[in-house]
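*Asks:* model the structure of this input:
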Amino acid sequence: MKPSALFRWLLLSMLIATTALLAGCQHDEPLPFRLTQVTGHMPDLDFQLVNDEGKPVTAADYRGKVVLLYFGYTHCPDVCPLTLAHLHVVMQRLGPLADGARILFVSVDPTRDTPAVMHAYVNAFDKHAVGLTGSPGNVEALVKRYRASFSREPAQGDGNYEVSHSSAIYIFDAQGHTRLLATPADSQDTLVHDLHLLLAPGVKS
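*Replies:* Reported below is the predicted structural model:
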């Protein structure tokens, strides 16, 4: 074999081997997350609240489910309904995998958001959503645990008031470990991609 032909043969062999190696890596290694990864920077899921059926619940009741935790309230005029509608579409796009996830909507307005009010509200958006409420102290402790914030605005003339609050979506894996941080501005494609990785590891979305 002439040197030039030998060189071309070696180059082709190396190219084939490299292509096969890359293909193997793409198949075996999980796809990277697109949302902000917060593992090790925020505590695991932990709370003691009341669900929208009036039953006391803790984080342990949601072990085995990927949890999307969001702080809001039912009288919210904009970001809360928009976020829940956004997450509803994400759940629909996940298909059967969505049964392995729960949206936990924690009220920062427990005075008005009774379990019955929460139940009607969250079920109007998605069957995978659960409304959680509790004492002001328990709610405030959970908000602080995840470095979120809220503040009640002065009441209007009719007695109604608004509550300003942060809008992050905290995502925990099925073991209750904090994994990702999302915002309502993150696209449905991004959320579907990353939730798919948590719900079906190793399977491309």
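*Asks:* switch to C-alpha atoms for all contacts and neighbour counts from now on
*Replies:* OK.
*Asks:* mind listing the strands for this structure?
*Replies:* 36-37, 48-51, 56-58, 66-72, 101-107, 129-133, 150-152, 163-165, 169-172, 178-182 (DSSP state E).
*Asks:* what about the fifth one, distance to the chain center?
*Replies:* Using Cα atoms, centre = their mean, to the nearest Å, the mean C-alpha position of strand 101-107 is found 9 Å from that of the whole chain.
*Asks:* helices and strands around it, which ones?
*Replies:* strand 66-72, strand 129-133 (3 or more Cα pairs under 8 Å, 6 or more residues apart in numbering; DSSP states H and E).
*Asks:* structure for this one too, so we can compare:
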Amino acid sequence: MMRYILVGILALMVLAVGLLSFEWYRGQNQAVAFGAPFELVDDSGQPITEKAFQGRPTALFFGFTHCPDVCPTTLFEMEGWLDELGEEGEDLQAFFITVDPERDTPEVMKTYLGNFSDRVTGITGDPEKVAAMAKAFRIYSRKVELEDGDYTMDHTASVMLLDRNGDFFGTISYEENAETAVAKLRRLINEG
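*Replies:* So this is what the prediction gives:
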């Protein structure tokens, strides 16, 4: 009988050590930095920094104004999500960050975004600073030369969600179901 009690106690101790190890490991992975300080300009030519992503729930989309399909589709969907949220989404802010700052000046971005929404703010600036920001947010982008001498940009097509502290909250995939996207935004808005 005593032997079974000792085996039971030993099993509980092993389980407790395993759970503590798992929690420690999970905490270590959550400590990975996401984003970094930056100094760029918005689509009105005004300075903007990472502080703009704090204090309110935020949706970020990295793209470019010469994009033939992914960017206009995502911006159109984003406006639909904002409309669906209505007053509930008034605190949610949205940004479109260019991965093509050589062509996407503040004026170009302002005009382009005006075709989709008055609630999405464009961000652009020095190409090296834009590239550093994209890298800090783990965004893939690459210039692709075309046969006619022009170029396009390959880039991550997901919308990044940040909580009120500016920390990573989740993503909305390209062409994700609208109901699912709105549900994710509701969770983001209602978080803290």
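*Asks:* TM-score of the superposition?
*Replies:* Remark: TM-score between the superposed chains equals 0.78 [TM-score structural alignment, normalised by the length of the second structure]; 164 aligned residues with a Cα RMSD of 2.0 Å.
*Asks:* if we can go back for a sec, now the strands of the first structure as CSV including mean neighbour count and distance to residue 122 of the first structure?
*Replies:* Shown next, in CSV, are the strands of the first structure (neighbours: other Cα atoms under 10 Å; distance: least, Cα to Cα, whole Å):
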stretch, mean neighbour count, distance to residue 122 of the first structure
strand 36-37, 12, 26
strand 48-51, 20, 11
strand 56-58, 14, 17
strand 66-72, 24, 11
strand 101-107, 24, 8
strand 129-133, 26, 6
strand 150-152, 14, 20
strand 163-165, 17, 18
strand 169-172, 24, 16
strand 178-182, 21, 19
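*Asks:* including distance to residue 192 of the first structure, could those strands go into a markdown table?
*Replies:* Shown next, in a markdown table, are the strands of the first structure (distance: least, Cα to Cα, whole Å):
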| stretch | distance to residue 192 of the first structure |
| --- | --- |
| strand 36-37 | 14 |
| strand 48-51 | 26 |
| strand 56-58 | 26 |
| strand 66-72 | 12 |
| strand 101-107 | 12 |
| strand 129-133 | 16 |
| strand 150-152 | 28 |
| strand 163-165 | 25 |
| strand 169-172 | 12 |
| strand 178-182 | 12 |
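*Asks:* which of these sits closest to residue 79 of the first structure?
*Replies:* strand 66-72 (8.5 Å; Cα to Cα).
*Asks:* check the fit of that closest one onto the second structure and give the mean distance.
*Replies:* Once fitted to the second structure, strand 66-72 of the first structure is off its aligned match by 0.9 Å on average (mean Cα distance after the TM-score superposition for the first structure).
*Asks:* who touches the residue nearest the centre of the second structure in this structure?
*Replies:* Central residue of the second structure (Cα atoms, centre = their mean): residue 160, 1.7 Å from the mean position. Counting by Cα atoms under 8 Å, 6 or more residues apart in numbering, residue 160 of the second structure makes contact with 59, 60, 61, 168, 169, 170, 171, 172.
*Asks:* and the second one, how far is that from residue 75 of the second structure?
*Replies:* Right, residue 60 of the second structure. Applying Cα to Cα, to the nearest Å, the value for residue 60 of the second structure to residue 75 of the second structure is 11 Å.
*Asks:* same check, this time on the third one
*Replies:* For residue 61 of the second structure, the distance to residue 75 of the second structure equals 8 Å [Cα to Cα].
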